[in-house]
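1. Test case, fold it:
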Amino acid sequence: MTAPSTAPAPPSRGGRWIQQWDPEDETFWKETGEKVAKRNLLFSVLSEHIGFSVWTLWSVLVLFMGPEYGLTPADKFLLTSMVTLVGAVVRVPYTFAVAIFGGRNWTVISASLLLVPTIAAFTVMEPGTSFSTFLLVGLLAGIGGGNFASSMTNINAFFPLRKKGWALGLNAGGGNIGVPVIQLAALAIIGASGGPRVLLGIYIPLILVAAVLAALFMDNIENVKNDTGAAKDAARDGHTWIMSFLYIGTFGSFIGYSFAFGQVLQNQFGRTPLEAAYVTFIGPLLGSLIRPVGGALADKYGGAKITLWNYVAMAAATAVLIAASMEKSLGLFTVAFVVLFVLSGLGNGSTFKMIPGIFHAKALGKGLEGEAAAAYGRRLSGASMGLIGAVGALGGVGINLAFRQSFLSYGSGTGAFVAFLAFYAACFGVTWAVYLRRTAAKGTTTAAAETKPQLSYAEV
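-> The predicted model follows:
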């Protein structure tokens, strides 16, 4: 039973700084913490949502870019690959920015920065612009991918371990849904015979609204500080890189397919921009909505178990895609692709829930307990999230480059899907071998093993 908390409501200094924050204290959480955490979660989701929309902006803009723009399918896949790459790389510094500036302050800054790529795209988006200019402006949109890392790091600090799967899943899912929202907006604009500048003109004021609301309603947590030792420890820990590999399979698939789906429909099945736009939003929408479900299932049954069977389902859906691609069956191809989106979203939730659970299990294996174990888990999981998010996003680069090469070599995406199937099989093998075959007791000291009961990684 948790002792009653005597902590008052979190006091603040100027700029909405919370000086005391202990979400693991059940009394504090019920009386004060939950309300504050949920308020910050709401506005974090809004900012991250628009960040995702800006990041995936060019997956939509390329649908507007007909023959008059002079770009080949390979040019378009290269463009979206580079945008994805920048989004992956900036996730690392964005993770540490939360502790430097404060979660609320950095949300305001990072939201405001989204104006740069949006206004730049508005300026150059017309036939006659060189490919190199499009590529340079597209690279700017990559900063939208960084918002995810800072948002997840910030929200991870607000919620207790028992609520992290739900909270992180909702935060990420609400952000991910920025992908289908901008695709739906593009569908409406294309259907109304509007141009790409109309779409960009809609998002510029929305970015300003997100920044203002973050400034008014979010908070900074005083005791969230950058711990260079934690970053080094996380980088040296094998679980950081194992989870990065698994996150490539889930989030890398989600973001990579989000960029590529419309182009595949156009290039392989001859769909018009409007016909492609009618279906491209469905997969990212369902994949985003189900991400919190993946986190909640992981809370209940264990992230490793959900992740393992999710990879089985992803491999099965990919096999169907290969068959549909070879048979040129548009209907089956579309359904299987949407199912794969849903599964990638489910896996996003379960894999990200595993991260704090793994490091908490390691703390227990070291003989720590209570707040000491929770603090150890928060320290390493927070430090590892940026690296895992960055490496996972690189999967989106790989997917677009694989599609580019597949279309150059075979004239279809079939070759790329075969490679993806092999990768999902590898992810299944790693999940089973590391988190379900072995227990957390392995790798800990004999003394700790003799004195403390061990958690299995299957429970994380």
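
2. make it CA atoms for all contacts and neighbour counts henceforth
-> OK.

3. How about the helix or strand where Glu48 lies, which residues are buried there?
-> Using DSSP states H and E, Glu48 falls within helix 34-55. Taking 16 or more other CA atoms under 10 Å as the basis for neighbour counts, the residues of helix 34-55 that come out buried are 34, 36-37, 40-55.

4. All the strands of the stretch 201-350 of the chain, residue numbers only.
-> Using DSSP state E, counting those that start in this stretch, the strands of the stretch 201-350 of the chain run over residues 220-221.

5. Contacts only, for Ile399.
-> Residues near Ile399 by CA atoms under 8 Å, 6 or more residues apart in numbering: 252-253, 256-257, 416.

6. which ones among these are found in helices?
-> Applying DSSP state H to these, the entries found in helices are 253, 256-257, 416.

7. Of those residues - the most surrounded one?
-> Within the ones in helices among the contacts of Ile399, Ser253 tops the neighbour count with 29 neighbours, counted by other CA atoms under 10 Å.

8. you'd agree that residue is up against Gly396?
-> Yes: with contact taken as CA atoms under 8 Å, Ser253 and Gly396 are classed as touching, separated by 6.2 Å.

9. sorry, back to before: now the element after the helix holding Glu48, going C-ward?
-> Scanning forward in sequence from helix 34-55 by DSSP H and E, the next helix or strand is helix 57-64.

10. let's see this one next to it:
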Amino acid sequence: MPVLPASVRTALTRDHTITDWDPEDRKAWDSGNAEIAKRNLVWSVICEHVGFSIWSLFSVMALFMGPEYGISLDQKFIIAATATFVGSCLRIPYTQATAKFGGRNWAIFSAIVLLIPTGLTMMLMMNPGEFGFGWFLAVAAITGFGGGNFASSMTNINAFYPQRLKGWALGLNAGGGNIGVPVIQLIGLLVIWLAADQPEIVCAIYLVALAVAGIGAAIYMDNLDHQTSSARAMLDCLKHRDTWLICLLYVGTFGSFIGFGFAFSQVLNISFTSAGAAKPALAAAQIAWIGPLLGSVIRPYGGKLADRIGGGKVTFWTFIAMTFSAAILVVAGSIADANGKVITGGVLTAFIVGFVLLFLLSGLANGSVYKIIPTIWEHKAQNMSGLNAMGKTKWSRSMSGALIGIAGAAGGLGGVGINLVLRASYKSNQSATVAFWVFMSFYVLAAAVTWWFYARRPIVVGETTDLPVAAPAEGSAQEPTTGSGSTDKALA
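-> Here you go, the predicted model:
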């Protein structure tokens, strides 16, 4: 009988609950807490990554669903929208789950539960024509559980990392999860190329991946005893104007990413068919993964850039660039419409360039918006009276975790909107040009909101550092700090 390695046996038998975790304690951080946080981040990314892949499973299955399945183009958009909608709504309860059950415990559950929709999808794809639209709709809804993973994972990692590293850590966590979208599309491309009539192979691969993610979470992750997300915090969040503004911005960033992630392959399939490609599904699969990959890879750097120059500034200029990228789609679509809805090689190239740029830019802004979130509450906490330093920290973490879940849900619903707007545009005009106009107009609005509230006057917070600072002027009041000093830094 094989013997487990000593490191694995130790990990299995150790206590997985951590008490009194304080990421702002520099000495404890440098003495080992950084490694603990990193270990939890790695497996959080893995679980979220696989969850994202299952959430977007039907964006790949749609390429395999020929006439024999009896699913129309219109119904494919509804299936994608259903998966996006359920995943978005589940982000609210998933945000609370880490506080109630523990980050490790919930990561295990969220990986294992996804075995159900993955197995059911395999059943549907292996039996073309035997299951109707209702079955596909129901199973797509269950894949939405993978979308909820984002909120629980982000809330968990937010509690592990100090304020000075949240932009990078949250960006890395989210980017690693987002990359599940292009990875499953690449696997789908490989299966289309090698065995076009066996989509169940994709499902089989992810059944194994889910088992690995669940077991890894059980061995290597930890629960924090003071996760602070709560239903009360979510209700309190809704009383603040910033909550609604961040939701609007996240609709434009993550909503664009996940919405295009679900729809891009279908738009390409339609476009390649119009352009007369011999194998439009294969041609679409060869390109569809590029945009989500670039958007996922760049997301951590959006957070890191926001750490350096401010989330508001990065987000503003990104929305400006997204407006011009959407304009490429508008111009290309208008040319095709004027040409009798016929998509030429030049128009198809413009579509691909415009969409890839939108993926890249939305990924960058995803990271920068999520840097703004903890900064908002840290700033508000520092200006609160009646709370000691620890009370302010707990309040800030609780509100940050709550807004992460709320904004994540709003962003996902933005993805639903993208699929529905594209469906309506194709249904009424046999092209996506009207949808492209809607997208461009929204990015203009988001840029204006970002500039007015977060870019022209950056939020300033006090950050604990190891650098000494000048003593306060005589007679001025200063709250005692637990660190060696504090310095003001514009972060948002």
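
11. circling back: out of the contacts of Ile399 of structure 1, which comes closest to Asn310 of structure 1?
-> Ser253 (12.8 Å; CA to CA).

12. when you align them, which residue in structure 2 goes with that closest one?
-> Following TM-score structural alignment, the counterpart assigned to Ser253 of structure 1 within structure 2 is Ser256.

13. Would you check how far apart Leu20 of structure 1 and Val224 of structure 1 are?
-> Not Leu; residue 20 of structure 1 is Gln. Gln20 of structure 1 sits 10 Å away from Val224 of structure 1, going by CA to CA, to the nearest Å.

14. just Tyr376 of structure 1 next, same as before
-> For Tyr376 of structure 1, the distance to Val224 of structure 1 equals 13 Å [CA to CA].

15. likewise Leu57 of structure 1?
-> Separation of Leu57 of structure 1 from Val224 of structure 1 (CA to CA): 32 Å.

16. okay, the two: which has more neighbours?
-> Set Leu57 of structure 1 next to Val224 and count neighbours by other CA under 10 Å: Leu57 wins out with 28 against 20.

17. so what's that one up against?
-> With contacts defined as CA under 8 Å, 6+ apart, the neighbours of Leu57 of structure 1 are 141, 182.

18. Quick check, Phe260 of structure 2 in contact with Gly415.
-> Yes: under the criterion of CA under 8 Å, Phe260 of structure 2 lies in contact with Gly415, with a separation of 7.3 Å.

19. which of the ones in helices among the contacts of Ile399 of structure 1 lies closest to Ala441 of structure 1?
-> For these, the minimum distance to Ala441 of structure 1 (CA to CA) is 32.1 Å, reached by Ser253.

20. Now do the same for Met441 of structure 2: its match in structure 1.
-> Slight slip there: residue 441 of structure 2 is Ser, not Met. Looking across to structure 1 (by TM-score structural alignment), Ser441 of structure 2 lines up with Ala422.

21. now Gly188 of structure 2
-> The pairwise alignment with structure 1 assigns Gly188 of structure 2 to Ala186, based on TM-score structural alignment.

22. Distance from the chain centre to the helix or strand containing that match, please.
-> Counting by DSSP H and E, the element that carries Ala186 of structure 1 is helix 178-191. In terms of CA atoms, centre = their mean, to the nearest Å, the gap separating the centre of helix 178-191 of structure 1 from the centre of its chain is 20 Å.

23. swap in stretch 208-217 of structure 1?
-> In this view, stretch 208-217 of structure 1 has its centroid 22 Å away from the chain centroid, taken as CA atoms, centre = their mean.

24. what's the average distance of that stretch to structure 2?
-> Using mean CA distance after the TM-score superposition for structure 1, stretch 208-217 of structure 1 ends up 0.4 Å from its aligned counterpart in structure 2, as a mean over the superposed pairs.

25. residues in structure 2 aligned with that stretch?
-> Structural correspondence for stretch 208-217 of structure 1: residues 211-220 of structure 2, per TM-score structural alignment.

26. What lies in contact with that stretch?
-> Applying CA under 8 Å, 6+ apart, the contact partners of stretch 211-220 of structure 2 are 8, 11-12, 39-40, 43-44, 46-47, 50, 104-105, 107-109, 111-112.

27. circling back to that earlier point, roughly how far apart are the match of Ser253 of structure 1 and Tyr69 of structure 2?
-> Distance of Ser256 of structure 2 to Tyr69 of structure 2, given as CA to CA: 29 Å.
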